[in-house]
Each structure stands twice: as C-alpha cells, then as structure tokens.
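**Q** got a predicted structure here, sequence first:
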Amino acid sequence: MTTLLHYLGEYFGTSADWTGPGGIPTRLREHFGYTLLALALAFVIAFPLGLWTGHTGRGGAVVTLIANSARALPTYGLLVLLVVLSGIGLVPVLIPLLALAIPPILLNTYEGIRGVDPALTDAARGMGMTRPQVLFGAQLPVALPLILVGTRTAAVQIVATATIAAAVSFGGVGRPIVDGLARNDYTLVVGGAALAAVCSLVVLAVFAALRQLLVSPGLR
C-alpha cells in the first residue's frame, strides 16, 4: 500500500505530468473523446432497434442472438485483427468498443419496452393514442430506468476498455500504462490505472445525475 501511494503521489505530484501533449488533462480529453464517440454510435445503432423490436414484439430472438454474439467477441483480439487487416486508425479502435456497448443498450431497451404493463399500453391505445404516441408517451417513460442502466453499463465498459487504444498508438489514459510497461516505469502504470478508475467513477456519477433528472420519482 505504501508503494502504491508513493507511485500515485509521484505521478500526480509531478508538474510535468499536468502539461503538454502527454499531460493528464490531455489524456483525459482523449479518453473521454473515444468514450463519447463510441457510446454515441452504439446508442444510435442499438436504441432505435431496441425500441422497434420491443414495441412490435418482432425480432426478439434476433436481438438476443446479436447481443450474445457481440458479447462473445474478444475485445483485444478483435482490435489486433482489425489493425492487421486495415492498418492503424480510429475505426479498428471503435469497432471493439461498439461490440461491447451495443449489447447492453439493445437488450435493456428491448426488455424495458417489452416489460411495460400491457394494461398501460391498452389504456393508452384506448385513449386514441397513435403507435408513436403509445411508444414515446406511455412505454418509453416506464422503460427509461432500465434503458439508462443498459446505457450506463455500456459507458462504463467503454471507458474501462478504451485503454486499448494506446496499444495501437492512440492516446487516452491507456497511454501511460502502455508506456510505463514498456519502460518498466510503474509510476506511469499506476498513474494511468488510477486515471482509468477516475474515468469510470465520473461516468457513474453522470448517470446517477441523469437518473435523477430524467426518471419520474415514482419509477426510481
């Protein structure tokens, strides 16, 4: 524990680690940039598909198959394969992150909509609501807590796994870890790991705030 605290104090207490292209603020910006881009793309793909399959009741088996297949992909192995096939670039980094993020968003959106009490849906239709109004006015608000859980899971998985970007010459908080291992500099390794943990805690805090803002008090 003393050694760990020493490494942390040395990393965060060195002024040079807070400035320049390799400084802590820059690495955090890079890391959250990868995370936000991957999460946004995953949400754009998975959320509408989950809404449609959950609302119509069609394609549930396909949704489960896609989600389980994506979960089975080895993230680092997929990254290496894509780099070998297409060269170093942002796309080989994003694809493994999407494979991690799409399943929880897709499944939770599907299950959230499907799990809405049928009596609520029937009542909304009985009031003359159209299909889009039933979906967005009645089903989505009830399913929102579960959808947020799936999105939070995806975000935490992305922010924790985006460290692999450093393995193919990108930045982010994985850069100190990779560089530290290459140099046997455990101050960098511990500092990068601590930054990765901080990023995950920030994501959890953001989603806790979103839950308070977006979810009706009766559904929390």
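**A** Here it is on my side, so go on. Residues are numbered from 1 along each chain as shown.
**Q** use CA for all of it now, contacts and neighbours both
**A** Fine.
**Q** so what's the gap between the helix or strand encompassing Ile113 and the chain middle?
**A** Taking DSSP states H and E as the definition, Ile113 sits inside helix 90-114. Put simply, helix 90-114 sits 8 Å off its chain's centre (Cα atoms, centre = their mean, to the nearest Å).
**Q** give me the residues contacting the helix or strand following it.
**A** Following helix 90-114 in sequence order, the next helix or strand is helix 118-126 (DSSP H and E). Here helix 118-126 makes contact (Cα atoms under 8 Å, 6 or more residues apart in numbering) with 131, 134, 138-139.
**Q** pull out the buried members of the residues you listed.
**A** Burial by neighbour count, 16 or more other Cα atoms under 10 Å: within the contacts of helix 118-126 this picks out 134, 138-139.
**Q** between those, which is closest to Gly9?
**A** Gln139 (49.8 Å; Cα to Cα).
**Q** one more to weigh against that first structure:
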Amino acid sequence: MGEGGGQAVIFADAFAWLVDPANWSGGKSIPVRIGVHLLYCLGAVLGAALIAVPLGLFVGHTGRGGLVLVGGSNALRALPTLGLVTFLYLVAGGGTAGVLIGLVVLAVPPILAGTYAGIQDVDRGVVDAAGGMGMTGAQRLWQVEVPNAMPLLVGGLRNAMLQVVATASVAAYVGVETLGRPLLDGLRVLDYGQFVGGAILIALLAVVLDVVLAVVGRLVVPAGLRLSGTTRSKRRRTEPAPVESGGSTA
C-alpha cells in the first residue's frame, strides 16, 4: 500500500474512532475529556491574566522594569513544557493543582507581552493631550491607554489560549484525563486512528476557542479603533508604490 493509501486508512480509522458510540459515554468519554481539557485551559488563561494584565499595565504605563519584563517573559517561554508540568505536579504532591500552575506559568508570557506592547503602542501625543486636559495618571491609563491597547491585549489572550490548548495535552502524562489521553494511548498501542482522532479534537477545540475570543475582542475593542485599523489597512492596499527618483538622462 502506497503512502497516500496508508494516510487514507489512518484518517478512516480516526473517523471511525470519533463516531464510535463507545467513545462518547462513560467517565473517560470524549465529552468528559473535552470538558476537563476546557476547564484547565480556561482556568490557566484566567489565572495568567490575573497576573500578567496588571503587571503589563503597570510596566507599560510607568515605563519601569521594561527590560526585566522582556527578559523574564523570554525566560518563561524557554521552559520545557512537559518538564515544568511534571515537576510542579510532583511538587504539589500529585495533585492537579501542580498541572494548573504549570499551565498558568506558560500562559503568562503571551498575555504579558500583549498587554505591555498594547500600552507602549498608544500614541504618546494622545496620552500627553489627555494629561494636558487635566486627567490624572489613573484616568489616562483606564480612559485612554487601556481602550487603545485592547486589540493587542486581546491578541495576547488569544495566543495564550492557543498555546494552553496544545500544552494541556501533556497533562495526560501525569494522569489527567484531558484530550491528550487519546494521543498517549494511541501512541502506546500504535493505534494511529485514535492518535489522529485526538489530535483532530484538540485542533477543533483550539479553533472554536479562538473564534470565541475573536468575537469577544470585537465586542470589547472600541468601534473607532476597529474602523481606524480597517481604514489604515485599505489605505496601504490602495496607495501606489513609491517611485524612486532618478537622475536626468539627457
């Protein structure tokens, strides 16, 4: 059987595994594992947001500690996912709290980067004008900087959610019934249909959550910012390319 035929068989087995009624009932069914996976993802991103958003707002608004923030964020990104989750699981005495803490640590950098970059991206002229109108520092932050930073902040949340959806799969290595369990079980017994089926479920969950956050982003981002962003995008597409001026050939 050729390579194409082998792939077709694997995807056929994956479809058969996905539609098998036996996988949709019981305590270790697909819906239960989706629910567990989703709870870990939502809990991790929420916990990371409670840490990263205030810190990013403070550093972006005051300008203090930006170098430390960038360095610390890059260091967290470099942490090995499976090693971190396993280590914290063992430190927590085998409890699932260690897994959740590990996912929170991994979700902090993209949210922190998005929040900090969003505040730094705000036009300083607008912020200075708000100060000239008599606004206090807190008023400038919440009424000017945060609304303008919202697109990048939401983008950081979306990046964190996508990363956590993929990362939560490794929790199966320490006994948590996430969608990583079909990957682990399928690999152990060389059941590639189950393996691919689990991967498809993880990908679909990531797409659904990203779409939900995109809709939330449209609701929380001020309409003026969305319109200005669309206008700038259209202008870049319609503006002619600059023509380099050359010397006279006469």
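**A** Now that the structure is in, tell me what you want to look at. What you see is a predicted model; the values in this text were computed from it and never measured.
**Q** quick one: TM-score?
**A** Superposed pair, TM-score by TM-score structural alignment, normalised by the length of the first structure: 0.94. Supporting alignment: 220 aligned residues with a Cα RMSD of 1.5 Å.
**Q** got the buried ones among the contacts of helix 118-126 of the first structure as JSON lines, with secondary structure and distance to Thr153 of the first structure columns?
**A** Output for these, formatted as JSON lines (DSSP: H, G, I helix; E, B strand; the rest coil; distance: Cα to Cα, whole Å):
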{"residue": "Val134", "secondary structure": "helix", "distance to Thr153 of the first structure": "27"}
{"residue": "Ala138", "secondary structure": "helix", "distance to Thr153 of the first structure": "24"}
{"residue": "Gln139", "secondary structure": "helix", "distance to Thr153 of the first structure": "21"}
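**Q** among the residues you listed, which one sits closest to Thr109 of the first structure?
**A** Among those, Gln139 lies closest to Thr109 of the first structure (Cα to Cα), at 10.7 Å.
**Q** which residues are in contact with the counterpart of Asp185 of the second structure in the first structure?
**A** Per TM-score structural alignment, the equivalent position to Asp185 of the second structure in the first structure is Asp179. Applying Cα under 8 Å, 6+ apart to Asp179 of the first structure gives the contacts 185, 188-189.
**Q** hang on, the earlier thing: what's the average distance of the helix holding Ile113 of the first structure to the second structure?
**A** Compared with the second structure after fitting, helix 90-114 of the first structure deviates on average by 1.5 Å (mean Cα distance after the TM-score superposition for the first structure).
**Q** so that helix matches what in the second structure?
**A** With TM-score structural alignment as the criterion, helix 90-114 of the first structure aligns to 96-120.
**Q** ok, now stretch 52-59 of the first structure?
**A** Using TM-score structural alignment, stretch 52-59 of the first structure pairs with 58-65 in the second structure.
**Q** where does the residue most central in space within the first structure fall, helix, sheet strand or coil?
**A** Against the mean C-alpha coordinate of the first structure, by Cα atoms, centre = their mean, the closest residue is Ala155 at 2.0 Å. Judged by DSSP: H, G, I helix; E, B strand; the rest coil, the three-state class of Ala155 of the first structure is helix.
**Q** now it: how far from Ala42 of the first structure?
**A** Ala155 of the first structure is 10 Å from Ala42 of the first structure, where distance means Cα to Cα, to the nearest Å.
**Q** overlap in contacts of these two?
**A** Ala101.
**Q** which helix runs longest in the second structure?
**A** Ranked by number of residues, the top helix in the second structure under DSSP state H is helix 30-62.
**Q** buried set for that helix?
**A** For helix 30-62 of the second structure, the neighbour count (16+ other Cα under 10 Å) marks 30, 32-34, 36-38, 40-42, 44-49, 51-53, 55-61 as buried.
**Q** before we move on, what about stretch 162-180 of the first structure?
**A** For stretch 162-180 of the first structure, burial by neighbour count (16+ other Cα under 10 Å) applies to 162-168, 170-180.
**Q** from those residues, which land in strands?
**A** Assigned to strands by DSSP state E, none of these qualify.
**Q** could you give the angle of the helix holding Ile113 of the first structure to helix 24-56?
**A** 40 degrees (axes from the mean of the first three to the mean of the last three Cα atoms, to 10 degrees).
**Q** identify each buried residue in helix 90-114 of the first structure, please.
**A** 92-114.
**Q** any chance of the buried ones among the contacts of helix 118-126 of the first structure in a markdown table, plus distance to Gly60 of the first structure?
**A** Shown next, in a markdown table, are these (distance: Cα to Cα, whole Å):
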| residue | distance to Gly60 of the first structure |
| --- | --- |
| Val134 | 19 |
| Ala138 | 21 |
| Gln139 | 17 |
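**Q** ok, of the residues you listed, which one's closest to Val84 of the first structure?
**A** Checking these against Val84 of the first structure with Cα to Cα, the nearest one is Gln139 at 44.4 Å.
**Q** what lines up with the closest one in the second structure?
**A** Gln139 of the first structure maps onto Glu145 in the second structure, by TM-score structural alignment.
**Q** same question, Ser69 of the first structure
**A** Under the alignment (TM-score structural alignment), Ser69 of the first structure pairs with Ala75 of the second structure.
**Q** quickly find the element holding its match.
**A** Assigned by DSSP H and E, Ala75 of the second structure belongs to helix 66-77.
**Q** what angle sits between that helix and helix 96-121?
**A** Interaxial angle of helix 66-77 of the second structure relative to helix 96-121 (the same axes, to 10 degrees): 140 degrees.
**Q** nice, that's everything, thank you.
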